[in-house]
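Engineer: I'd like to go over a predicted model; first the sequence, then the structure.
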Amino acid sequence: MAFTRRRLLHGGALIAAAPAIKVLTGASSIQAAHAQAAPAGLKWRHGLSLFGEVKYPEGFKHFDYVNPDAPKGGLVRQIAIGTFDNFNPVVSGVKGSIASEVRLVYEALTAPSLDEVSTEYGALAESVAYPDDFSFVVYRLRAEAKWHDGKPVTPDDVIFSLNVLKKHHPFYGAYYRHITKVEKTGERDVTFTFDAPGNRELPQIVGQLMVLPKHWWEGTDDAGRKRDISATTLEPPLGSGPYRIKRFDAARSVTLERVKDYWGRDLNFSIGHNNFDELRYEYFRDGTVALEAFKGDQVDWRTENSAKNWATAYDFPAVKDGRVILEEFPNRNAGVMQAFALNIRRDKFRDPRVRRALNFAFNFEEMNKQLFYGQYKRINSYFEGTELASSGLPEGRELEILETVRAEVPAEVFTTPYSNPVGGNPKAVRNNLREGMKLFKEAGFEVRNHKLVDGKTGAPFELELLSEAPSTERIMLFYKPSLERMGITVSVRTVDSTQYENRMRSWDFDVVGNLWIESLSPGNEQREFWGSQAADMPGSRNVVGIKNPAVDKLIERVIFAKDRADLVAATKALDRVLLWNHYVVPQFTYPFHRTARWDRFGRPEKMPKYGLSAFPTLWWHDAGKAAGKRS
């Protein structure tokens, strides 16, 4: 399920024929739902979980991790890096630079629980039903769900949203491609039919659908111009969510205001959330400038991604006297693969020996010492930091799954535990470079006049390391000399975010730094990350360009896992095969979310297990702190 997240002709007729239907119901709708005549065999439930039972009982008032009495009010100023020229999320994958804050204007059919794995409760939807074979799903909208203009959210809005996202957005086109039919099947009911049974994740994926107002997008703006959902726009959009755009300065800042009469404010999925009256996002082109703005109290909160900054940049008076709080929150909600991604659409990377050789040139240990103050650890899995990460040799259920693709995967999958080369001292570095050169030679390359060239054509082996940020650039600059010692001609190029995004969309790169966030219950998004169909799709997240039948088969095993144990085994098998194909040069990770804040905010006493800092969603403005801590 991405981190990023399933035929019905006449309402109850086909539902009655389904043996075991599960229904999700929000607390405000339970009595109404029970008062409705339920078709024979229908079992009402109030939550969706990929495997097992939900934590919260029917009729729960709010999540355990919120403060239901959190005060409302105040302003919080946050940092956004880059720029924006678009408020239309439908085309964010192919046109313009989206202001990511627009996500708070819209809502999905369901909302996630932050202290459960792969579990969701109703938001725009009041209930959901699906059969045991997961061949279709029915969502019932809440009667009280309203757009900010007071009009109700309707099945037509849901259908419209799915269709335009599939048509115009590459990621959603892939993510929702298993939905073959969507139709209105009741006054507030929408039915989604899938291309095949057995995919247990699809009902929840449908629940994550961002719902857009059909009447607004098909209408005209204040100037009388017809809106075009296939184009970028800076017209503040109509939404149904807890916030709306109050004002903006293109490419510089966006301010959202809390919708005081928000329809969902007293429902269980919303209580204790969205406590600030205003959310302001200040855009910075440069992280260093953003840091200085934080130090100068121009913004309130900062997430720190630089180990160097964390170690050296917060020694200023406001930290010493307690006006600024530094805090790390454990990352329990996701795994990660951060790596140098190699574009295997290009011939130079076709041979896995070449790709492995590039890993031998990466001296992580010395980089960690010189650049990161020893804070990081090397990544050894595509699901690093979770129980899904493979290790040792395959056994049990994982081995059984791998046997089904034995002839299609590297032999080392079965014989050798995966590990990255270890550097850190001159002898180890020399040995690693020697092993790398050996692999290049086996792949048909040789050194001539101190340059690595193709042994047949004499063409030099050249690499461009493409970056969009100084923080990535310095990692690439550290990597560059080791590559050059192998005779590789290397250039490091840093471009602005717009140019970078355009080059990524057209796959115009050799090597980039990339990050894949993995949920604790991987599923259909794996096709988007590593599946053959996504490899040539502009804007997809298959950055590497993987087209591997064995990988495709293992992805399907993950998606169609029967239980949690089967999912874990299938994911480990997928992980192992990805590692031994050497598609990337793994980088490093840190198991905590580093944050710095001006001490003028309150937060729940019990924080959610899988919510990181949950800022600003669960926090609130503390007037007492704000008054007492100012300089």
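Structural biologist: Right, received. Where do you want to start?
Engineer: contacts and neighbour counts: CA atoms only from here.
Structural biologist: Will do.
Engineer: residue 177: neighbour count?
Structural biologist: Neighbourhood size, residue 177 [other C-alpha atoms under 10 Å]: 12.
Engineer: my read is that it contacts residue 166, right?
Structural biologist: Yes - between residue 177 and residue 166 there is a contact under C-alpha atoms under 8 Å: 7.4 Å.
Engineer: what's the neighbour count on residue 370?
Structural biologist: Neighbour tally, residue 370, other C-alpha under 10 Å: 12.
Engineer: distance of it from residue 475?
Structural biologist: As judged by C-alpha to C-alpha, to the nearest Å, residue 370 and residue 475 stand 11 Å apart.
Engineer: gap between stretch 352-364 and the chain center?
Structural biologist: Relative to the mean C-alpha coordinate of its chain, stretch 352-364 is positioned 27 Å out (C-alpha atoms, centre = their mean, to the nearest Å).
Engineer: list of residues touching that stretch?
Structural biologist: Residues outside stretch 352-364 that contact it (C-alpha atoms under 8 Å, 6 or more residues apart in numbering) are 342, 348-349, 378, 420-424, 429, 432-433, 435-437, 439-440, 442-443, 479, 482-483, 486, 581-587.
Engineer: how about 6 Å then?
Structural biologist: 421, 423, 432, 433, 436, 439, 440, 482, 483, 582, 585 (C-alpha atoms under 6 Å, 6 or more residues apart in numbering).
Engineer: comparison target, given below:
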Amino acid sequence: MTMPFLRHAPMALLLALLPVTAPAQEPKPGTIVSHGIAVFGTPELPADYPHLRYVNPDAPKGGEISEWGIGGFDSYNPFTHRGRATALSVIMLERLMEDPADERGSSYCLLCETIEYPESRDWVIFHLRPEAKFSDGTPLTAHDVLFSFELLRDKGLSSYRTGIAKMVAKAEVIDEHTIKFIFQPGYPRRDVIQQVGSQIVFSREDFRKNKRDIEQSSNIPFLGSGPYVFDSAEMGRSLSVRRNPDYWGKDLPINKGRHNFDKIRVEYFSDYDAAFEAFKAGVYTFRNETSSIHWATRYDFPALKSGAVKQEVLPNGDLATGQSWIFNLRRETWQDIRVRQAIGLMFNFEWSNETLFYGLNTRVNSFWDNSELAATGKPSPEELALLEPLAKDLPEGVLTEDAVVQPVSGKTQLDRKNLRAASALLDQAGWKPGPDGMRVNQKGQRLKLEILNDNQSFDRIINPFVQNLRALGVDAVNARVDDAEMTNRTRGHDFDMITDNFAQLGFYVGGGTEQVFGSENVGDVFNPMGLANPAIDALIEKGIEAKTQVEMDAIVHALDRSLRALRFWVPQWYKADYTLAYYDIYAHPEKLPPYLLGELDFWWYDADKAEKLKQSGALR
């Protein structure tokens, strides 16, 4: 399962107790003791690795990096749907294991020293580092790990609870620094260890002392064991964390060259333009530019011309986010695939890219875009073997036609060819033009579409889309709402269409895929469209059971082409590069890892450059 705080699996009820094995200080014959684990094969780094391959182990410590956020926040707890948690809510919390940004499917010990497991992977024992401690100096023990597991299992978000019930039968403390997880009989073993290894660890004593309720929003930051601690905040407007000089794990190989800034700060703004103007004025110092029009036309301010601000384009090898407009399939109108396809035909990406995006964007076509996992052409024999038993639950053409790609439009905003195709689809679906040209069904009800939007920068993109839809006879509106209403209506499934993304999908089908596309999670916020399809469920189950990379690739291709054929989205765009602007006081390794920009992780502060900018008055 993929969440901002738990990389892999979901969690729920404790089932029957299984037998306890002997303490792990004496590994049983036939068990594996390791510093890490991989989904397929073995992790690439040896047990005595000096540091991660992409960091500068000699990076200096110091300085501040500051970024921006949109809207605001009213909570420090992202483990509940209540409230809006700040971006740095969990930066102080650590996991049992951590994934490097240059390997797929590998995890290495962080809070643990080693893991121990049998070849069957029926269970795993985590041997914790005895030196691990929380930032208040109290030791981090196996009791804290068990407390965190049970807390999230019983009170975490619903999709997490659901998934963990399938996976974990029991967790038990063996001694202060040893904890064992026993997996459910029959549950696929491929990455169960990584999934429990991705668990975040809370302080049991902090929860007791502060009477925390994980199901409620909170105005008290978490106490964690990580390299950063809470520094200060102005609720809703700004937040900063500071590096803990007494961080217990600062000398671990997995942390060398990382966590280099003394302070990380996030400033929040009501809208995109206000944030951009604040950057120009030096209110914050690092900007990952997402607006093509800003990048193409507005980077001409004095600090850039003087060299105080630097622009840089860096390759992004990670999966595209799958940014798109998403239909709410819970509403009857959008359950007709012909209606959804007709709506999708009216977004003219080519015109938008040339006119609005200055040619900087690439159309999203796949849920695994920017990787070889995207389905192409007709299904392979391996894919057909997976798809044929599921044909009755899939749209026509999935088994015989090329993978769905988005329609190509002409150079004018309203593409007449696509308009005619969309009109024919709506006619077939029973939505005919009324006297005023707007589409109505046999009951006389209008075909209405409200595109929920809390970002004024999106107005210039949504409004032409709305104009095209109205030309089709769809009573479409760009419904501007504030961030609080957007949050409430999205969580309450009170929308026709929203902008969302599928960034939590990874390179392997697993708990995260199930969380986003699985029928069991149709009521959860992580399945925004409310998708419930037996064929998709079956492919996800196959993916969770996959035992080789070749098998996994075929399953992802089959799943991708099936999801695309269901047309519950109108794909938008992505950039294959990071477009960055920052005050010239930062440095990064010459070669970045493929799956992470890492500016808050392994970039560092150049004190000499910063001093020169301060002396010149270019930096606050």
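Structural biologist: Yep, it's here. These numbers were taken from a predicted model, which means no experiment stands behind them.
Engineer: TM-score for these two?
Structural biologist: Laid over one another, the chains give 0.93 as their TM-score (TM-score structural alignment, normalised by the length of structure 2), with 600 aligned residues with a C-alpha RMSD of 2.0 Å.
Engineer: pull the residues that contact stretch 213-231 of structure 2.
Structural biologist: With contacts defined as C-alpha under 6 Å, 6+ apart, stretch 213-231 of structure 2 is touched by 75-77, 80, 82-83, 92-94, 133-135, 240-244, 247.
Engineer: ditto for stretch 479-493 of structure 2
Structural biologist: Stretch 479-493 of structure 2 has contacts (C-alpha under 6 Å, 6+ apart) with 451, 452, 453, 454, 525.
Engineer: what does the second one align to in structure 1?
Structural biologist: I take that to be residue 452 of structure 2. The equivalent of residue 452 of structure 2 in structure 1 is residue 466 (alignment by TM-score structural alignment).
Engineer: count of neighbours near its match?
Structural biologist: Look at residue 466 of structure 1: counted by other C-alpha under 10 Å, it has 24 neighbours.
Engineer: that one in helix, strand or coil?
Structural biologist: Following DSSP: H, G, I helix; E, B strand; the rest coil, the label given to residue 466 of structure 1 is strand.
Engineer: which helix runs longest in structure 2?
Structural biologist: If you go by DSSP state H, structure 2 has its longest helix at helix 549-566.
Engineer: and that one, which residues are buried?
Structural biologist: For helix 549-566 of structure 2, burial by neighbour count (16 or more other C-alpha atoms under 10 Å) applies to 552-566.
Engineer: which bit of structure 1 covers that helix?
Structural biologist: Helix 549-566 of structure 2 corresponds to residues 564-581 in structure 1, going by TM-score structural alignment.
Engineer: and what of stretch 48-56 of structure 2?
Structural biologist: Using TM-score structural alignment, the residues of structure 1 aligned to stretch 48-56 of structure 2 are 59-67.
Engineer: buried residues in the matching stretch?
Structural biologist: Under the neighbour-count criterion of 16+ other C-alpha under 10 Å, stretch 59-67 of structure 1 has 60, 61, 62, 63, 64, 65, 66, 67 buried.
Engineer: what is the end-to-end distance of that stretch?
Structural biologist: Stretch 59-67 of structure 1 has an end-to-end distance of 18 Å (criterion: C-alpha to C-alpha).
Engineer: check the spacing between whatever residue of structure 2 lines up with residue 230 of structure 1 and residue 427 of structure 2 real quick.
Structural biologist: Under the alignment by TM-score structural alignment, residue 230 of structure 1 pairs with residue 215 in structure 2. Per C-alpha to C-alpha, residue 215 of structure 2 is found 47 Å from residue 427 of structure 2.
Engineer: tell me how far residue 574 of structure 1 lies from residue 559 of structure 1.
Structural biologist: The spacing between residue 574 of structure 1 and residue 559 of structure 1, counted by C-alpha to C-alpha, is 11 Å.
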